[in-house]
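Engineer: I'll drop the sequence and a predicted model, then ask my questions.
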Amino acid sequence: MKASPIAVSAQHPSISLLGTTALLFEAPGALDLAPQQRIWALAHEVQDWPEVREAVPGMNNLMLTFARPPRDQAQLAGLQDRLLSAWEAVQPLPLEGRVIELPVVYGGEGGPHMTDVVAHTGLSVDEIVALHSAPLYPVYALGSHPGYCYLGGMDPRIATPRRKVPVLSIPGGAVSIGGGQTGVSASAGPSGWNTIGSTVMSFFDPSQDPPAVLRPGDMIRFCVEGIIR
């Protein structure tokens, strides 16, 4: 069955199938906390629909996996219409999570791309550290790899494009900037982001319930433990 994605505009969401077992709802507009809170509300609303197995919030999007996949185009169109109606009706859902402070050592071996951020922004190391550690960052969503959190609220003055050639492996706890976002790797792996520092924290433990330490609605504060030039 071939999906008929709804056209994207400044006002309208986009809906498309992910194979035959899932669907992706993408919110319109720029990435910000208020539309992300509507995504959280939409996830809460549709989780109990009989055809939905799981509703997984992403960055400005929501993935639905099906307990009972749509059998034909008419059934899919009906589901799309219900999603659009639910999106129009939901209000931002403020999730009151925990404030988690992460001590960060900026620069040095743990922040090998600090010089690239300096070169791109024209700011000094001290200015970058001050701007990066100032906000209280909301956790928008989990994804990429187990325990990884997508954060909002980074100062646009330190936004730096992702690397043209990804790094084959960065350690867990690497604090990085990719475009207009910042994040912390939960485990070792490849990355195209610019690593500017490191922190020590266990973000994922499969023996715990839930296994991911962070949840959407939590807040992260990066605390300057040191700066290595």
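Structural biologist: Cool, the structure landed. Please read these numbers as outputs of a predicted model, since none were measured by experiment. Numbers count the residues shown, from 1 in each chain.
Engineer: Please make it C-alpha for all contacts and neighbour counts, starting now.
Structural biologist: Noted.
Engineer: ok, F204 - contacts?
Structural biologist: With contact set as CA atoms under 8 Å, 6 or more residues apart in numbering, F204 has these partners: P146, G147, A186, P211, A212, V213.
Engineer: mind redoing it with 6 Å?
Structural biologist: Going by CA atoms under 6 Å, 6 or more residues apart in numbering, F204 touches G147, P211, A212, V213.
Engineer: got another, please set it beside the one above:
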Amino acid sequence: MSQAEQQPFEFGQITIEMVNEQSCLLRFADHIDDTVADAIGLVTLRLRDLDGIIDTIPSYTSLLVTFAIEQYDQVAICQQIQSLLNNLDMADIKSRVSREIVIPVYYAEEVGPDLQEVADHCGMTVEEVIQLHSQTTYRAYAIGFTPGFAFLGNTPEVLHVPRKNTPRLKVPTGSVAIAERQTAVYPGVSPGGWQILGRTPTPLVDWQSDSLALIEVGDNVRFEAISQAEFIAQGGQLDGF
């Protein structure tokens, strides 16, 4: 369904559920599409402007909100959020301009050990995999499982590959990977079972900034292939595996 064909989002359909004494969960829908993602992104931005909101963690169809218990009890936080929702409409979504983030990537087997395996699985050459992955514009639908880890979709159908049967215990910082219909960048060293195609020298997390993460929900993301020399000149490291 194209953006033009999508039904308008109704903010009145959002439900608020208490998770514990200092967090609640906003459920937007039971399906994934760009309109739902737009609504989640807009509410996330508006909530960050409220006093007493400690953190917001958006996902594909919901938003987890952590608040200061010395400022809100369970009734007060629900009333505050509901008041905010009552004053939003589709015009607010349409007025929000999505950013475009361009991430340079060195695609090569020395930093992308699954590159050839992905090409073989998809019946393509390595060059075709790189070209298709880097020519697609992705949407940031959710953030997790570590700070700065953005779930980006959708990869072209021909690039849909399963996760690895045995996850790696250590995936290097900056690794660019795909799994099923998603792609992502590992912002730090962590375990991971996605298929790794390459690596970016660009930091995904800035601990000194207000936003913390380079990519936020609702952003459009493109990958740009660079050479090994460019990768190293921009601070990239070839070790890690």
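Structural biologist: Great, that's in hand. Just so it is clear, the model here is predicted, and its values are computed rather than measured.
Engineer: Okay, helices next: where are they in the first structure?
Structural biologist: For the first structure, the helices defined by DSSP state H cover 33-46, 73-89, 114-121, 125-133.
Engineer: highest average neighbour count across the ones you listed?
Structural biologist: helix 33-46 (a mean of 21; mean count of other CA atoms under 10 Å).
Engineer: For the spatially most central residue of the first structure, give its distance to W49 of the first structure.
Structural biologist: Nearest to the geometric centre of the first structure sits Y150, at 2.7 Å (CA atoms, centre = their mean). Remark: distance between Y150 of the first structure and W49 of the first structure (CA to CA, to the nearest Å) = 26 Å.
Engineer: same check, this time on S124 of the first structure
Structural biologist: Distance, S124 of the first structure to W49 of the first structure, by CA to CA: 51 Å.
Engineer: Same check on T195 of the first structure?
Structural biologist: 41 Å.
Engineer: who has more neighbours, those two?
Structural biologist: T195 (31 against 12; other CA atoms under 10 Å).
Engineer: quick one on the thing from earlier: so the residue nearest to the centre of the first structure sits right up against G143, yeah?
Structural biologist: No. In this structure, Y150 of the first structure is not within contact of G143 by CA atoms under 6 Å, at 7.4 Å.
Engineer: Can you give me the neighbour number for S191 of the first structure?
Structural biologist: Around S191 of the first structure there are 19 residues (other CA under 10 Å).
Engineer: Next: R168 of the second structure.
Structural biologist: 14.
Engineer: what's the counterpart of it in the first structure?
Structural biologist: Aligned counterpart of R168 of the second structure in the first structure: V167 (TM-score structural alignment).
Engineer: now swap in T44 of the second structure and tell me
Structural biologist: In the first structure, T44 of the second structure lands on A43 (TM-score structural alignment).
Engineer: Name all residues that make contact with its match.
Structural biologist: The contact partners of A43 of the first structure, taken as CA under 6 Å, 6+ apart, are A55.
Engineer: Mind doing that once more with 7 Å?
Structural biologist: When contacts are counted by CA atoms under 7 Å, 6 or more residues apart in numbering, A43 of the first structure touches A55, V56, P57, L62.
Engineer: Of those, which ones are shared with the second structure?
Structural biologist: Counting by both residues aligned by TM-score structural alignment, their matches' CA atoms under 7 Å, these that remain in contact in the second structure are A55.
Engineer: So which of the contacts of A43 of the first structure sit within strands?
Structural biologist: Among these, the members found in strands (DSSP state E) are A55, V56, P57, L62.
Engineer: Just give me the closest of these to C223 of the first structure.
Structural biologist: For these, the closest approach to C223 of the first structure (CA to CA) belongs to P57, at 27.5 Å.
Engineer: List the contacts of that closest one.
Structural biologist: P57 of the first structure sits next to I39, W40, A43, M63, A141 when contact means CA under 7 Å, 6+ apart.
Engineer: try V118 of the second structure
Structural biologist: Contacts for V118 of the second structure were tallied using CA under 7 Å, 6+ apart; there are none.
Engineer: go on, the one 10 residues further on?
Structural biologist: E128 of the second structure sits next to no residue when contact means CA under 7 Å, 6+ apart.
Engineer: which one in the first structure is aligned with it?
Structural biologist: Under the alignment (TM-score structural alignment), E128 of the second structure pairs with E127 of the first structure.
Engineer: separation between the closest residue to R96 of the second structure other than its chain neighbours and L63 of the second structure?
Structural biologist: Once flanking residues are discounted, R96 of the second structure sits nearest to L42: 7.4 Å by CA to CA, 6 or more residues apart in numbering. Applying CA to CA, the value for L42 of the second structure to L63 of the second structure is 11 Å.
Engineer: which strand is the longest one in the second structure?
Structural biologist: In the second structure, assigned by DSSP E, the strand with the most residues is strand 100-107.
Engineer: just to revisit the earlier point, state the distance from the residue nearest to R96 of the second structure to F223 of the second structure.
Structural biologist: Separation of L42 of the second structure from F223 of the second structure (CA to CA): 25 Å.
Engineer: again, but for Y107 of the second structure
Structural biologist: Look at Y107 of the second structure and F223 of the second structure: by CA to CA, they are 10 Å apart.
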